[in-house]
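> Provided below for reference: sequence and predicted model.
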Amino acid sequence: MTSEKIYQIILSSLADEATEEERRIFTDWLNASDENKAEYEKIKHLYKRCSYTPKEKIFNTDQAWQQVRTQTINKKKVFNIPVLIRYAAMVAVVVSIGLLFFTNHPQTPAISEVNIEEFDQPTLLLENGEKIALTEESFSMEEKHVVIKNDAKNKLVYESQKDTGIITTKNNHLVIPKGKTYQLLLADGTRIWLNSETELTYPVRFSSDKREVTLIGEAYFHVAPNKEKPFIVHANGMDVRVLGTSFNVSCYSSDNTFTTTLIEGSVAVKTDKNKTETIAPSEQFTYDKRNAQTSTQIVNTELFTSWMNGEYIFKDTTLEEIVRKLQRWYDFSVRYEDESLKNNRYSLTADRNTNLDQLLEVISYTSTVKLERIGHIINIKRIKEEEKMK
C-alpha cells in the first residue's frame, strides 16, 4: 500500500468518514509499529490545527434564521463530521408552496459591467452611479419607498414602506470581492447569502408579478413564499424559478459548469438550450456550458452550503477544484508542474480563518504532491515516494 493511500484513510478516519474496510486497514497499520503510531500523531496534530475554530467565532445571523436553522435535515446526511471540525450545516427547511412553468417575462435586472478585482470591500452600486462601500460603519437611507440599512455586521437590509402612489422600480447592484461574504435581506423577506467574488443585481422593491434577480458567482437563497409572485434567479444562462424554498446556485463565469443544489422544496431549472427540469431536495442540477449538457444527481447538500459558515468541506475532491475555491478566499495564483496533478483527490475541511500555509502543509504532508508558496504564487509539483517517507 502506498503512503498516499494510508494518509487518505487516516484523514477519512479523523473526519469519521471511513468505511469499515478502511477502519480495519487503519487499525492494522496503526498497530504494526511504534513508527506508525508516531506518524499518526503528527497527522492528527496537523489536522487539528487546520480544522480548529476558536470558540469566540460567532456565525453572523439573527434570531429568525436561528429558528430556521434548528430545523436542519440532518437525517439526510451521507456522512458525519466530528466535533473538532465544528461546522454547522446551513440547511433551511421550508415548505414549498407550488411551482409554475416558465413563461416570457419582462426585461430582467441586468448586471452592469464592473471589474470585481477593483473592489476590496463589499460595495453597493446605486442606479445613479453612486458607490457605497459596506464597511463597518452602519448607515440608513431611503430610496423609492424602501429604507436601506447596513448593520455593520455583513448584512444589508431592505425594509419596504407603505405605498404612496405609483412605484418606479430601481435596481441595485451588490458586489462582493475576493475573501469577503455578505448577507442580504430583500424587501419581500427573501434572505440571500453571497459568497466571495459574487455580483447580484435586484430591484429595490419588487413591483411586478415576478421577483427577478440576476446572479454571477455563488449565493444561497432562502426565498420568502408568495403564491402571486414567483422568484426567478437568472444565473449566467441558467434560470431557477420557485415560489418559496431554499437552494444554492453557483455560476462563476470562470467555471465550466454551473450548479443548482436544492435543500428543500421544489425548483424548476431552465438553460438557454435545454428544456425545463424540476429537481427534488438533495438533488443537484449541473449545466456544462462547454457543450450545453445537463445532468441531475443526488448529493450531500452540506458540501455545497458549508461556505455560509465560513468553511469549505471537500470530500474526495480534485486538487484543481480545491485550489480554485481557495483562490476565492486567498490571494494567490497557481502553477502545476504536471497537469495530471489537478486530478489528485483529497478530503479535508478548510476554515476561512485558517492560515493558507497550514492548509498547504496538510495537503502536502498527506500526499506525494508538494504545494510550495513563494509570494503570491503556489507551485504544485510531484515528489518522489522515497522523499515522502523520510
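Arrived safely, thanks for sending. Numbering: from 1, shown residues only.
> drop to CA atoms for contacts and neighbour counts, all remaining ones
OK.
> how about the strands in the stretch 151-300 of the chain?
155-160, 171-176, 182-185, 191-194, 198-203, 211-222, 231-235, 238-242, 246-251, 257-264, 267-271, 277-279, 283-288, 293-298 (DSSP state E, counting those that start in this stretch).
> Could you check what's spatially nearest to the most centrally placed residue in the chain, not counting adjacent residues?
Centroid-nearest residue in the chain: Trp307, 4.2 Å away (criterion: CA atoms, centre = their mean). Counting by CA to CA, 6 or more residues apart in numbering, the nearest residue to Trp307 once its immediate chain neighbours are dropped is Asn195, at 7.4 Å.
> cool, and Arg290?
Nearest to Arg290 is Asn256, by CA to CA, 6+ apart, at 6.5 Å.
> here's the one I want to compare it with:
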Amino acid sequence: MSFENQIKEILKARLEGTATEEELAILREWLDRSPQNRELAELLEESAENLPLLGRIYGYDEQRVWGNIRKAARKRRMRMLAATARKYAAVAAVAALLAGGGWWTLGRRAERLARQAYIEQLTPGVRGAVLTLSSGENVALEAGGRRMLVEQDGTRLEIAGEELAYHKVEAEQEIPMTNTVTVPRGKEFSLRLSDGTQVWLNSESSLVFPVRFGDGPREVTVTGEAYFDVAHDASRRFVVHADTVSVSVYGTAFNISSYADEGAIETTLVRGSVEVRSGHRRAMLQPGQQARVGREGAIFDVRQVAAEDYAAWTRGLFTFNDETIASICRKLSRWYGVEIVPRGVDADKVRYTGVVKRYETFAEMARLLARTDQIRADVEEGKIVLCIDRDDD
C-alpha cells in the first residue's frame, strides 16, 4: 500500500473511531510535515465522502489530476454526515462511484491546497542512470549494491552503488565493445572511462563510448550536457561528437551542452585547449572561451564567458547569467522531472541573474524566483507554470 493510501485509510479510521495508536502516530507525523497537510486533512475530515479523493490528489502529473479536479470542482463542500449509518453509506457510495470513474468536488480551497502540496512535494534530481552493455542488456545504476561485470572483450566494469568505473585490460579483441550510459530526467551521473577520463552527465543526457580505447583517437558521442575532465595522452587525441559538432582535445576540462530543445550547441573551455569543428568551420578555444554552433549552421561564434559558471551544475549549483525565464524553465524541467513552462508574452525577454543551490526543493526554488517580484509558481493541468506577473497588470 502506498503511503498516500495508508494516510487515506488512517483518516477514514479516525473518522470512524477505529484508528489504533500506531496509526495515529503515523498520521501525526504526516500532519507535522507541512501546513498544507494539516489544512487538507481538516477539509477531508469534514466528510467521509472526500476521503477516497486523497489518493487521487497525490497522483500528480502521471494521472493528470489537476485537469480532472478543475473540471469537477464545484463551489460548495460536502455536508457533514449526521449519523453513523449515513456516514458508512456515503463511504460505500463514493467508493462505488469512484470505481466507475466519477468525481466528487473538493472545492476551491481544497484545489488550492492540492496545488500547494504538489509544488511542495517536488524534490531535486538524484544520482542514477541506465547502462546499456554491448550485448543489449540494461543495468540500473542506482544507490546501493556493489558488483563487477566483465564485457565481452574482457574489460572490467566496477559498479559500486552509484559509481561506474572501467578498468583497462589487455586487448582480447581487435574491435572493442561499445557501452551507453543514459541519464533520464530528474537524475545525474558520473563515470570514469578506461583511459582515466572523468565524465559528468546532466539530466536527459547520454554517452556512447568504447569500453576500452584502441590505438587511434579516443572517440565518444554525447547528447544533452556533459562535463569532461580528459586524461592527458599526447599520442591520442580525445574527440567528443555532439550532433554536428566535434571537439578535439589531448588533456583538458570543458563543458558541452547539446540539448535538442536548445538553439545552439555550446562548448565552454575551463582548462587546457580544444578545437571545435562543425562542417568546414573550426575554432581553437582558450580557457574562458565558449563556441556556439547553431543547429541550422547559421551560428558559429566564439565569445568570452565565465567558464566556471557553465560547469557549476557539477558542483551542485544553478548559475543563471542574464538568462530568459523560458531557458530557466527548460533547465528546471530536466532537473525536477516535471514539465515547467513560462506564461507571459515576455517569457523570452524577462531575464534572471543569480546562483541557486541545485539540491533545493522546487518550492524553495520558486520562493527564490518570486523575490524578483515578477515570477510566481502555479499548477495548471499537471504542469508547473512560472507566471510573469507584470504581464497580468
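That came through fine. Quick caveat: nothing in here was measured; it's all calculated off a predicted structure.
> counterpart of the residue nearest to Arg290 of the first structure in the second structure?
In the second structure, the residue paired with Asn256 of the first structure is Gly263, using TM-score structural alignment.
> Show me where the first structure has its helices.
In the first structure, the helices defined using DSSP state H lie at 3-14, 20-30, 34-51, 63-69, 302-305, 319-326, 356-365, 385-388.
> coming back round to it: just give me the match in the second structure for the residue nearest to the centre of the first structure.
Residue pairing (TM-score structural alignment): Trp307 of the first structure is matched to Trp313 of the second structure.
> just Lys180 of the first structure next, same as before
Per TM-score structural alignment, Lys180 of the first structure is aligned with Lys187.
> right, and its match touches Val126 too?
Yes. Lys187 of the second structure is within contact range of Val126, at 4.8 Å (criterion: CA atoms under 8 Å).
> follow-up on the earlier one: among the helices of the first structure, which comes closest to Asn291 of the first structure?
Each of the helices of the first structure has some distance to Asn291 of the first structure by CA to CA; the shortest is helix 319-326, at 19.7 Å.
> residues in the second structure aligned with that closest one?
Going by TM-score structural alignment: helix 319-326 of the first structure matches residues 325-332.
> how far out from the middle of the chain is that stretch?
12 Å (CA atoms, centre = their mean, to the nearest Å).
> hang on, Val242 of the first structure packs against Val267?
Yes. With contacts defined as CA under 8 Å, Val242 of the first structure counts as touching Val267 at a distance of 5.2 Å.
> Identify the residue nearest the residue opposite Lys227 of the first structure in the second structure once aligned in space, chain neighbours excluded?
Counting by TM-score structural alignment, Lys227 of the first structure corresponds to Ala234 in the second structure. Computed as CA to CA, 6+ apart, the closest residue to Ala234 of the second structure that is not its neighbour in sequence is Tyr250, at 5.9 Å.
> Near the aligned partner of Phe209 of the second structure in the first structure, how many other residues are there?
Taking TM-score structural alignment, the alignment pairs Phe209 of the second structure with Tyr202 from the first structure. Tyr202 of the first structure: 23 surrounding residues under other CA atoms under 10 Å.
> looking at it, Tyr202 of the first structure is touching His173, isn't it?
Yes. Using CA under 8 Å, Tyr202 of the first structure is in contact with His173, at 6.7 Å.
> dump the residue contacts of Gln198 of the second structure.
Ser190, Leu191, Arg192, Phe228, Asp229, Val230, Ala231 (CA atoms under 8 Å, 6 or more residues apart in numbering).
> so which of those residues persist in the first structure?
Of those, the contacts whose aligned counterparts also meet in the first structure (both residues aligned by TM-score structural alignment, their matches' CA atoms under 8 Å) are Ser190, Leu191, Arg192, Phe228, Asp229, Val230, Ala231.
> can you put these in a markdown table and add neighbour count?
Formatted as a markdown table, these follow (neighbours: other CA atoms under 10 Å):
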| residue | neighbour count |
| --- | --- |
| Ser190 | 23 |
| Leu191 | 18 |
| Arg192 | 18 |
| Phe228 | 21 |
| Asp229 | 18 |
| Val230 | 23 |
| Ala231 | 19 |
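> Tell me the one among those residues nearest to Gln289 of the second structure.
Relative to Gln289 of the second structure, and with distances defined as CA to CA, the nearest of those is Phe228, at 15.6 Å.
> any idea what sits nearest the closest one, other than its immediate chain neighbours?
Val199 (4.8 Å).
> Next: Ala366 of the second structure.
Going by CA to CA, 6+ apart, Ala366 of the second structure has Ala377 as its nearest residue, at 6.1 Å.
> Aligned to that neighbour, what sits in the first structure?
So, by TM-score structural alignment, Ala377 of the second structure is matched to Leu371.
> give the contact list for its match.
Leu360, Glu361, Ile363, Ser364, Ile378, Asn379, Ile380, Lys381.
> quick one: which of the residues you listed is nearest Asp331 of the first structure?
Ile378 (10.4 Å).
> could you measure the closest one against Asn353 of the first structure, distance?
For Ile378 of the first structure, the distance to Asn353 of the first structure equals 19 Å [CA to CA, to the nearest Å].
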